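> Sharing a model prediction with you, sequence too.
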Amino acid sequence: MTIKGRWFDGKSSKSCDALLVLNDTGRISVTDAASHEVLIEVDTAELDISSRLGNSARFVRFANGSAFETVDNAAVDALQKSWHKSTGQGLLHKLESHLGLVAVAAILVIVLVVGGAVYGVPATARLIAFQLPQNTLDTVAAETMGILDRTHFDDSELSDERQAQLQAEFKPVLAQYPDMPLKVEFRKGGDSIGANAFALPDGTIIFTDEMIELSQTAAERIAVLAHEIGHVAERHSLRAVIQNAVLGFVYVTLVGDGTAMGDLLIGLPVLATTMSYSRDHETEADVFSAQFLDHAGIERQAFVDLMQRLGDTMRCNELIDDAKDVDEDALSDTERLALCETLIAEGGDEDDSQWQDYLSTHPGLKQRLIDFTAE
């Protein structure tokens, strides 16, 4: 019996075409296919033959570290049967060869992966986030704040008097959460950030000057503050980092070094999942804010009014940026507002579609505000 394959001496990466032969004496020899030199000859009892798994290559290993590789699985099975040894067609090979079982296994894998991504990863991230000590939160927040200050924020242009007024306004709200080291700071967001508010893991909440200017009442600012406290209470920023890290690890493990297009297509589910997590976090913070406003006797409409104003402002900026022959710097506030109204009237109003919602890190504004005011 002769089997074709390749020979590896076990001492270097070199290999050669070879023939494995079962001699009349019952011994196994491997010879160089070109020179017919005998490379090794041993008794069959000294062989270690890898189990069969589908049509993958099999290895016949020898005690001195050398090995013979072949894809002729049928011949290897026949070789083993010739001296009444198990062919190595174990459970894995039987399962892999059964199409029905393969289909069931594939469905189970999909269910486990999806279930893990939707439920397992968020639950695990939440558990880990709430086990981290405060000094870890302080370190993460300090690094994040340093990056934001270098790349996006400028010093606040609000006067010291105005900042003191705002701190006095926020103080009673912060005092209601003594277990959290909450504090409020102000920064100028500029063109890249604009009107916004952020919550860092250590309890620092950032209001941009633009958000303060956009708000019209203390109730609106308190509603936003309560929303950001919700992010701190639920440790959303840490959970997001942990969730994205886990998904990224799984992605790299499954995909490896694919092509750029392959990475893009396979990475889309990961992107969609992380966006879904962000929307869930925003919804949780909205619920926290709504409950606070109800307890404080503040109408939920305060949050709705500010969010609608923020949405209109962002949409206005988009429309003007897309408009041709418009010098934004030359526009007064009145002219800017009039231009926005004109552009929207011409059909530039945003459609809060399902696709926009799906590709957003925040819930769709219209549905979000409907949910916020719902009982």
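Arrived safely.
> Please make it C-alpha for all contacts and neighbour counts, starting now.
Noted.
> Report the next helix or strand after the helix ranked longest in the chain in sequence order.
For the chain, the helix that runs over the most residues, judged by DSSP state H, is helix 260-296. Next helix or strand after helix 260-296 toward the C-terminus (DSSP states H and E): helix 301-322.
> Now that following helix: buried residues?
Within helix 301-322, the residues scored as buried using 16 or more other Cα atoms under 10 Å are 301-304, 306-307, 310, 313, 315-316, 319-320.
> thinking again about what came up before, report the angle between the longest helix of the chain and helix 301-322.
150 degrees (axes from the mean of the first three to the mean of the last three Cα atoms, to 10 degrees).
> tell me what helix 260-296 is packed against?
Using 3 or more Cα pairs under 8 Å, 6 or more residues apart in numbering; DSSP states H and E, the elements in contact with helix 260-296 are helix 218-233, helix 236-255, helix 354-358, helix 365-373.
> same thing but 10 Å
When contacts are defined as 3 or more Cα pairs under 10 Å, 6 or more residues apart in numbering; DSSP states H and E, helix 260-296 packs onto helix 218-233, helix 236-255, helix 301-322, helix 354-358, helix 365-373.
> List the buried residues in that helix.
In helix 260-296, counting by 16+ other Cα under 10 Å, buried: 267, 270-271, 273-293.
> centroid residue for the chain?
Asn244 (3.3 Å; Cα atoms, centre = their mean).
> any idea how far the nearest residue to that one once chain neighbours are set aside is from Ala168?
The shortest distance from Asn244 to any non-neighbouring residue, by Cα to Cα, 6 or more residues apart in numbering, is to Thr274 (6.5 Å). To Ala168, Thr274 is 37 Å away according to Cα to Cα, to the nearest Å.
> Whichever strand or helix holds Glu69 packs against which elements?
Element membership of Glu69, judged by DSSP H and E, is strand 67-70. In terms of contacts (3+ Cα pairs under 10 Å, 6+ apart), strand 67-70 is packed against strand 2-8, strand 15-22, strand 48-49, strand 58-61.
> okay, now the one to match up with it:
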Amino acid sequence: MSLPGNYLDGRSQIGKAVMLQRNVHHLVFTDGVHTHRYPAREVSFHPGRAGRPDRLQLPDGGIIEVASAYQCQQLTGHLPLAARLLEGLRRCWPQLRLAGLLLLLLACWFGYRNGLPWLASEAARRTPPAVEQAMASATLGLLEKTSTLRPSRLPDSRQQALQQQLQQLVPGNSPYRYHLQLVDARELGPDIIPLPGGQIIVTDQLVRNSKSPLEMQAMLAHAVGHIEARHGLRGLIRSGGVSLAVNLFGGDRSTLLAVAPILLADMKYPADFEAEADAYASRLLGTQSLCARDALLVRLDGPDHSAAALLAAHPGNRQADTASHCAAQAG
């Protein structure tokens, strides 16, 4: 930045037009012939009075008259603190604008990553169980239309035993009435689908592939863990985003009931939901039950891919290290 001024050397009353500049820690000015340099800290600023120009007092007695007090103070480093801060903001504005944009993007990402799950949990907590039961009924109706679901062919005694197993896994303070919907579903293959409100769909194909009561008990306990934690409803709200959660807070559940059957019929729970369901089953039946469940999943992971839907919902439970750990624990 350059600033014009009138230089008086203190010996002559005739001034010279000069251009002032700031060079790091020095004030430099030239009249086109001679160049003068003074340490900026030794130059003092004096505001003009009664229409007189502002002045810079040089250490050798010379004076420079200037027309712009602000630019003069800026050159000599005598700006007030507030003005220096504003000037710094002006110079750094492009960088500050970029930093603000990055902070906004970071806040949006953090809000989506952490705020939306919290919002989904709160909205689910405020949703009555009757709404979840309506969602489950609509989902079952959709599955009956799109898949070949037939009445279970399991013996009555086996069906009753499974129903009793399920009731033993339900906590006493549960707000839901649990029911096991056993179906013969060759198209679905071995599968278990926990629906909100306490309804669990289990295919005959899954029951027939289990080799011990503990394997089915572990699968049922895992499903109950999903329902008690309201994972189906929370997963729907996460998928629907902030607008769906806000609608639920406002009491509007029509959108939720409209999208629930489509999403619930093929829902894959995230890793944190799976961990919560595993923790519930482990508290009820011990860690050995998880090993029994994993053994069943490993056995179903065959070349015919008949249990593709079930295995896709539990991608981390059939790894070789999991199976070896469970085998070592059993030994």
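Everything's here; your move. All of these numbers come straight from a predicted model, not from anything done at the bench.
> what's the TM-score here?
The TM-score (TM-score structural alignment, normalised by the length of the second structure) is 0.56; 214 aligned residues with a Cα RMSD of 3.6 Å.
> Present the buried residues of helix 301-322 of the first structure as TSV; the columns should include distance to Leu92 of the first structure.
Shown next, in TSV, are the buried residues of helix 301-322 of the first structure (distance: Cα to Cα, whole Å):
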residue	distance to Leu92 of the first structure
Gln301	62
Ala302	62
Phe303	59
Val304	59
Leu306	61
Met307	57
Leu310	59
Thr313	61
Arg315	58
Cys316	61
Leu319	60
Ile320	63
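> How about the contacts made by the closest residue to Leu244 of the second structure other than its chain neighbours?
Of all residues not flanking Leu244 of the second structure in the chain, Ile237 sits nearest, at 6.2 Å (Cα to Cα, 6+ apart). Listed by Cα atoms under 10 Å, 6 or more residues apart in numbering, the contact partners of Ile237 of the second structure are 116-117, 119-121, 123-124, 231, 243-246, 248, 256, 260.
> mind checking how far the longest helix of the first structure is from the chain centre?
Relative to the chain's own centre, helix 260-296 of the first structure is displaced by 11 Å; criterion: Cα atoms, centre = their mean, to the nearest Å.
> With stretch 260-279 of the second structure instead?
17 Å.
> Equivalent analysis for stretch 217-235 of the first structure, please.
Mean-position distance between stretch 217-235 of the first structure and its chain equals 26 Å (Cα atoms, centre = their mean).
> Equivalent analysis for stretch 196-206 of the second structure, please.
On Cα atoms, centre = their mean, the centre of stretch 196-206 of the second structure falls 31 Å from the chain's centre.
> Now do it: distance from first to last residue.
Terminal residues of stretch 196-206 of the second structure are spaced 21 Å apart (Cα to Cα).
> What is the burial count for the equivalent of Asp154 of the first structure over in the second structure?
Under the alignment (TM-score structural alignment), Asp154 of the first structure pairs with Leu149 of the second structure. Using other Cα atoms under 10 Å, Leu149 of the second structure is surrounded by 18 other residues.
> likewise Ser157 of the second structure?
Neighbours of Ser157 of the second structure using other Cα under 10 Å come to 9.
> what's in contact with the host helix or strand of it?
For Ser157 of the second structure, the host element (DSSP H and E) is helix 156-169. Residues from elsewhere that reach helix 156-169 of the second structure (Cα under 10 Å, 6+ apart): 152-155, 177-182, 200, 202, 204, 207, 213-214, 216-225, 280-281, 284-285.
> What span of the first structure is the helix or strand immediately after it in the chain aligned with?
Downstream of helix 156-169 of the second structure, the next assigned helix or strand under DSSP H and E is strand 179-184. Alignment of strand 179-184 of the second structure against the first structure: residues 183-188, by TM-score structural alignment.
> buried residues in that stretch?
183-184, 186-188.
> quick revisit: what residue in the first structure is paired with the residue nearest to Leu244 of the second structure?
Using TM-score structural alignment, the equivalent of Ile237 of the second structure in the first structure is Ile242.
> and the gap between that match and Arg235 of the first structure?
11 Å.
> Quick check: neighbours shared by these two?
125-126, 129.
> Now, of the residues you listed, which are buried?
For those, a burial check counting by 16+ other Cα under 10 Å picks out 125-126, 129.
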